[in-house]
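>>> I would like to see how this sequence folds:
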Amino acid sequence: MTRALTLGLLALLFLPTTHAQQVTGLDGWELFLDPGHSQTENQGIYGYSEAEKVLRVSLALRDMLLDRTDIDTVYTSRTSDTQSVSLSQRTDRANALGADFFHSIHSNAGAPGTNNVLMLYGGWRQNGQTVEKTPEGGARMGDEYVDAQVEAMRLPTIGNYADRTFYQGFPDNHDNQFPYLFVNRTSAMASVLSESGFHTNPRQNTLNMNADWKRLEAQSFYWGILDWHGVPRSTHRIATGIVTDAESGRPINGATVTVDGQTYTTDTYESLFYRYSDDPDELANGFYYLEDVSAGTHTVTVEAEGYATATAEVTMRDTTFTFADVALVSTVPPVVVDARPEAGEDGFPITDPIRLTLSRPLDPATAGPAFSLVPTAGGDPVAGEVTFERNGFELVFTPDAALEPRTDYTLTLSASATTQNGSPLDGDGDGTGGDDFVLTFISSFPDVAAPRLVSGDPAPNARDAEIRPVVTVAFDEVVVPETLDGRVTLETLGGEAVPGEAIVSLAGVVGETPSPRTTVSFVPDADLAPGTSYRFAIEPGVEDRFGNASAARYAFTFGTGDGALVDVLLDDFEGTSIADDWWVPQQSGSTSGIVTDSTSVSASPLAYPLGGETSMRIDFGWAEGGDAKLIRECFGGCSPGHSFTEEATLRARVYGDGTGVLFRFAVDDGTSGIEVSPWTAVDWYGWKTVTWDLDADGFGTWIGNGAWDSPSSLRMESLQLGYDGEGPRFGAILVDDLAYLRAPGVAADGGPDAGAPLRVDAVWPNPARASAQVRVSLGAAASVTAEVFNAIGQRVAVLADGDAFGAGSHDLGIAAGDLAAGVYVVRVRADGEQAAVTFVVAR
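Predicted structure coming up:
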């Protein structure tokens, strides 16, 4: 498209429209609405994008203002999903038109469990005060929008902020005395950017799909604009709410809501959700929205197939929403929707628990006694414990002892099992309750094989092992931990024993088909000798749960390297570092092809034996179908404060689950994009060290050019997981002690050139919670003093006290967990030079 044609098209978008008027007080005011992004950018969890949603909110708001008020003009930066409009085109056009106010409409992104409202106006900190860009008005509009949106969307808010303050903290003075966001910075009128909920939140994304939900959002902005102008809110009586299943809390599709003679049917697969899912049961929002309801008190009647009709009384409010959420009680008797073992299964493992998944939660008081397991040929019932998981939707029976091998069993859940409201079990699934659920199966052969080892790290005959290794091996089944006592050894080839500790753990228990393994990690008490050969061994007599014992000695040798490299820790995954420093996978637009409810990051108490108390657990679930499968786990917001050179080697400790999920590092070289390491298939169990020699190991393929264009200033960007269609779709790995290795005597990031002045980088992370660090770089050796002061000038910490620092970069740790929430200043002096940076401690 030529530039002239593009500008011509844009001109058409901003033509004013005149409609009937009811509310006065906006005459002469011109509003520029900017639905953020373009086309289908920023996909939500279920494939409905931020760009599509905010466009329709903008168009609905425009029509409300033009139809109901005497507003002079409402412009909008785009009117369809086909247009692609740049940031500069948006603000350039608003400035050329001379609009009075610029509102950029967005939704937010984050963890699936996160959802809130946020407003950002153009502003910064100066002399301890917040300064709003001129002309002012965005801050006040943000306040009105927050109040209106919190009420309409029934979400919490994290506030209304000056944009530079939100992104860069609360110093006395920001280095850049202008707005942070482009649209706030370059628009020549009062402005605000709204973040209305999270399109990465499962509940919110399905609500966003509904056309009337977007009208609800627009209505809240409309009332906020009237409040900003000091104009009384116009009367619009709106009955709205969510219809849910009383037992599961899940929104109900196809529910009919009647109020004051008006009827609304909640979305269904056939009416809406087929556009975003191939599964008729995956999506639901239960949302209804009825406008122009008459004044007074009305009965809300809700009906849905398979549920008892429910009613509620509501008294309509004139100038805000009238909410009436209704929970329906199912009339469909509970059925067993999944069973492990399956009916007729031949070879159900004799040590596995039995699981029955129900369509409705059962009352434990009735369901526990209703369960029985007996040999089909006769005999006593199998003793065991019945428990309930997933809020009563899953019954689990755990036998006290292994089942008899190669035996026919009959499992029964009798009709005496009921829901909390007394609905009896529909055992045969014919739609009528009151009959037993029965299945038969045959148990597996007994285990007669002794446990054997299937993987190890270091690899047998390796010659470059670390001088302080954690030697890890995995058995092919669960073994009795006590039988390992005294049988795990590490020694020199001359027979000299290495003192240390053997740690036993269970691995491979996550996934579609759990395959438990026992891992053994031997941790030496001290460094091994460099350049020396060692033998690891497990003596005979290790037993599995059936008493099968290993009869042979398992042993392998490996050699240590020279131990010359220095490791520089990037993250130890302790304390709150995971929440502070790492995005959840759904925050990255590059993450794709996942089952969002099964994909997350969290802290795990199973840590690398030399790595503290916790590690980072990455749970993954890969969606079926042909979409690209990638989890991008961003470090430090994908722009951390560490840097290194191409001579470094990245290293991570990875605890494998045996699924074969793909793992790689991603590094930002600041010029050509992001380079990635070749994929490593995590086909092992237990701890293993994964490395990427940046200079020698080559590159994988992603969005870089396969070369280091800025080899002296590389930054850790993310960890990534992938799926090649092989192996289980669900699982988890652990990552600990992320670091890079460098030659001794080399500055962490090369440091400034000789003779360069003192440089103090921004505190990272910021805001800080448990810990933070600040990097001090010197062009020459100097005596350094570094102190932390609170907002009233009191010294609260000393990081360096006249210490002699060499030329290069030095990372100083800040114990933020010892500080109260607030704003702090780090002041650094070095041989007559001085510099300061600010940071925020959050709780």
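>>> Going by C-alpha atoms from here, please, whenever you check contacts or count neighbours.
OK.
>>> Pull the distance from the lengthiest strand in the chain to the chain's centre.
Criterion DSSP state E: the longest strand present in the chain is strand 730-742. Centre-to-centre, strand 730-742 and its host chain are 17 Å apart (Cα atoms, centre = their mean, to the nearest Å).
>>> next SSE after it?
strand 759-760 (DSSP states H and E).
>>> Count the residues that sit near residue 30.
Residues lying near residue 30 (other Cα atoms under 10 Å) number 19.
>>> The helix or strand encompassing residue 145: which residues count as buried?
Secondary structure assignment for residue 145, by DSSP H and E: helix 138-153. For helix 138-153, the neighbour count (16 or more other Cα atoms under 10 Å) marks 138-150, 152-153 as buried.
>>> one more to put side by side:
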Amino acid sequence: MASGFRVQVRMLALAIFILPMFVSFGQTLNGVKFCIDPGHGGNNPANDRRIELDPGNVFWESEGNFQKALRLDTLLRAQGAWVILTRYTNSYPNDDEPTLTQRWQLANANNVNWFHSIHSNAFNGSTNYTLVLLKENISTRQPAFPQALTMSNIISPKIKAILRTPGNPQVALDYTFYGGPNGGFNLGVLNGLAMPGELSEGSFHDVLSEYRKLQNRAYNKMESYALRNSFMQYWTVPADTQGIVAGFQTEFGTGRALNYSRVVLLPGNRVYTGDQFNNGFFMFDQLVPGQYQVRFETPGYTTDSASFTMTSGATVFIDKQFESFAAPTVVSSVPVNGDTIFSAERSIVLQFSKTMDTASVRRGFSITPNAAGRLLWANSNSTLTFDPDAVLPFFVHYTVKVDTQARSGGGQQIDGDGNGVPGDPYFLRFKTRDVDVVPPQIVASYPSAGVQLASPTSVLNVTFDELLNAGTVTVTNVVIQKIGGSLLTRTLEYWPLGTRSGINVYLASPLEAGASYRMRVSGVTDVVGNPIPNSSPIIWEFSVAPQSVEYTTIDRLDTSVAHWLPPSSNPSTIGVGISTFQLTTTRVVPPVPENAGSAQLTYSWNTGASAWLLRAQAVSGLPRNVRFRKADNILQTYVHGNGSRNQFRFAVEDSLGYEVSKWYSLDWIGWRLVEWDLERDTLGSWTGNGQLDGELRFDSFQLRYVLGTSASSGQLNFDQLQVARRVITSVGEEKTIPGEFSLGQNYPNPFNPTTTIKFTIPVGTGHAPSVLKVYDVLGKEVATLVNEVKPPGEYQVQFDASRLSSGVYLYRLESGAMRLAKRMVLMR
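All right, here's what the predicted structure looks like:
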């Protein structure tokens, strides 16, 4: 289950001594009735979670949930429990996929004792922890069923322990978790329950390693065991005396997980055969206490064994690394073979496929013409760097050779040409060029010098002609200042791509309408150390149009692209080789609130064609239902550029046909806001009459290839497609005294580590002090931001949470008898 964002909150510690609501009969779960809900269903793109981090290996959250539920069903029945699942199939479109309401209705209709919904989570591709959510009574702000809190505090740490998720286990009340008074809600699947229940998010399926593990059925069963054991503990059933041994198998040196592994358990000669999903997992369960040995016999790798003692009900973890029998090869090099413009001052780097015997490689290494230097090893002796003592001569052809005496750490002879047969040398040939002494040059910026932006933004971009030293991409070296004001709070993100790179500047608050700004870049260096001098910084200025704007979302592009026609299926698409348009959760625009993903377009061009057009078209749903006119409106989307110099444009449908914007050259790297001012910008030419007539609807993103200029393939991301409408105000209008007491939503939200909070104080508060404080989710005060008498007016204050941990925080404004509160999310 992935819905915008996830936060970490403390394990709730209320009512943990409440006794079970129902007592089982005897020493089993006999007499206890469960309704188990495998979340989502049917591999249905409209309401399921699809992820494909390894090409060809597709994971659906519904399938992982379903497999866990099937195994939990078996485990609970073995303990004498009565079990019903909310669905027994997972094959879209012919599955029995119930609605959220139908799920809790099924539990109520069968008068079960307990309900549990199984899910996995998603956020940013790196966060991974176990979370359990339970229904909150909105009026009392307490658990709707105190027994569910007791159970949740058992479940969360048990899942964490058996899956070994890295983050702290969490338990949260649903209404508070999703915002409380500021948009919070009860989970639909728990909302109408007549008995206790909870929803577990065992781990985060958008983390690469977890995505791979969740495709393993035995790994799914581990979570099922954690749930069963939690239910047994809650009902005071004696713990299972049988245990589990499990672990992960990886390749020594590279860390790659072993596919199709073979593990044998003795005594009993039980055999586990691994899968092809790059997880290396193995597991044996139902082990009675005693002495055991596991033998690791994966074909193509060294064998090993481990002995262990199984105690009653224990889970034993055995992780092992193995040496591959495959001959070592060079899998990558700097420079690449055949490079003719290798900078003469750079070091030469060889990446081997496995850990190497350094002495044998040293004996086999040579460079012609001869050059003195040092051989340096890294990454468990799998990365070799030749560091010349001096700059190599310019415009000279070199050959690096690693001869056949080179061996891996396990003694295997090098396979120099990578044909699978060891015994031949490796050659790397390249030509040097003169030394790079030129600092990085800006080739594109957003905003560019002298431009007036049509609307405010909080995402800026600077693109360079070469790769940068990432350590010099700092807020000290990349500065933005309001002219006549102070520096703006900002964070940076560096995007290397090929031989060029970009920097995103994310502002804590959007630029102000009508304001002018100055950007300065200095101290940034390229990879060989050439700096943009601090004494001669690159400076440019831009401004923002004076009108304020209001936004209407066309498509957030963060949870589904089911309403979009794949470009390859569009009859307008021409001259395109391969193209995909799919959701990704690994690349988002951070300042967009509660952003869970973006649409990723991958494409290649048939460069031999005579014409080229790629049309990614919205054909149904919300993207086609939002209607607008050209007056005062600006069509916008965030585009993650690839510097390919392909061209991009918008298309809309009007009352007579289709019209398009001008072409935008994709010369930037990273995120930037692309805008089409429907009222003021000139139109492009396509199938329409060149005018925007009547009511408009969004039609498509379009791309084209420019012969001799554009790259032949690439990847783009699109996020937050929207219409910005100008809000006209009188020029020179005097500010008025606020007529009401108000507290604005902090921006950005989620934030890290600073955010801005705005509030207004109206006439009539007398001499009462205005107090703005921040509290954690348990009500503990963590900061006082304002505590003084404020005259009527508009105010803003910055909150720095650098000393606090990730989580949900409440901020409350009080003045006299007036009180307002909102919540914010600190996400590290």
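>>> Overlay the chains and give the TM-score.
The TM-score (TM-score structural alignment, normalised by the length of the second structure) is 0.63; 657 aligned residues with a Cα RMSD of 6.1 Å.
>>> From the buried residues of helix 138-153 of the first structure, pick the one nearest residue 86 of the first structure.
Closest to residue 86 of the first structure out of the buried residues of helix 138-153 of the first structure is residue 138 (21.9 Å), distances taken as Cα to Cα.
>>> and the closest one, what does it touch?
Contact analysis of residue 138 of the first structure by Cα atoms under 8 Å, 6 or more residues apart in numbering lists 121, 122, 132, 190, 191, 192.
>>> what's the counterpart of it in the second structure?
Correspondence of residue 138 of the first structure to the second structure, assessed by TM-score structural alignment: residue 148.
>>> quick one: residue 218 of the first structure and residue 57 touch, right?
Yes. At 5.3 Å, residue 218 of the first structure and residue 57 qualify as touching, with contact defined as Cα atoms under 8 Å.
>>> What residue in the second structure is paired with residue 239 of the first structure?
Per TM-score structural alignment, residue 239 of the first structure is aligned with residue 245.
>>> Now do the same for that match: helix, strand or coil?
Put simply, residue 245 of the second structure is strand when judged by DSSP: H, G, I helix; E, B strand; the rest coil.
>>> And residue 675 of the second structure, by the same measure?
The three-state label given to residue 675 of the second structure by three-state DSSP is strand.
>>> Hmm, it is touching residue 636, no?
Yes. At 4.5 Å, residue 675 of the second structure counts as touching residue 636 under the criterion of Cα under 8 Å.
>>> And for residue 158 of the first structure, the neighbour number?
12.
>>> how close does residue 404 of the second structure get to residue 380 of the second structure?
From residue 404 of the second structure over to residue 380 of the second structure the distance is 21 Å, taken as Cα to Cα, to the nearest Å.
>>> So for those two, which residue has more residues nearby?
Neighbour totals were compared for residue 404 of the second structure and residue 380, and residue 404 leads with 20 against 13 (other Cα under 10 Å).
>>> How about the contacts made by the closest residue to the more buried one other than its chain neighbours?
What sits nearest to residue 404 of the second structure in space, not counting adjacent residues and going by Cα to Cα, 6 or more residues apart in numbering, is residue 425, at 5.1 Å. Going by Cα under 8 Å, 6+ apart, residue 425 of the second structure touches 401, 402, 403, 404, 414, 415, 416, 417.
>>> And residue 425 of the second structure? What does it align with in the first structure?
Residue 425 of the second structure maps onto residue 437 in the first structure, by TM-score structural alignment.
>>> Could you do residue 110 of the second structure as well?
Using TM-score structural alignment, residue 110 of the second structure pairs with residue 97 in the first structure.
>>> ok, that match - how many residues close by?
Using other Cα under 10 Å, residue 97 of the first structure has 14 neighbouring residues.
>>> And for residue 727 of the first structure?
16.
>>> Next: residue 726 of the first structure.
Neighbour tally, residue 726 of the first structure, other Cα under 10 Å: 9.
>>> Strands along the stretch 301-450 of the second structure, start to end?
304-310, 315-317, 320-322, 330-334, 342-343, 348-352, 365-368, 373-378, 383-388, 397-402, 426-433, 442-446 (DSSP state E, counting those that start in this stretch).
>>> and what of the stretch 601-750 of the first structure?
615-621, 630-634, 649-657, 661-668, 674-676, 680-682, 685-693, 715-722, 730-742.
>>> Could I get the buried residue list for the longest one?
Burial within strand 730-742 of the first structure, assessed by neighbour count using 16+ other Cα under 10 Å, is assigned to 730-742.
>>> now stretch 747-757 of the second structure
In stretch 747-757 of the second structure, counting by 16+ other Cα under 10 Å, buried: 747, 748, 749, 750, 751, 752, 753, 754, 755, 756, 757.
>>> Inside strands: which ones of these?
Judged by DSSP E, strands contain the following of these: 754, 755, 756, 757.
>>> Excluding chain neighbours, what is closest to the third one?
Counting by Cα to Cα, 6+ apart, the nearest residue to residue 756 of the second structure once its immediate chain neighbours are dropped is residue 798, at 4.4 Å.
>>> tell me the secondary structure for the residue most central in space within the second structure?
For the second structure, the residue nearest the mean C-alpha position is residue 124 (2.3 Å; Cα atoms, centre = their mean). Going by three-state DSSP, the secondary structure assigned to residue 124 of the second structure is coil.
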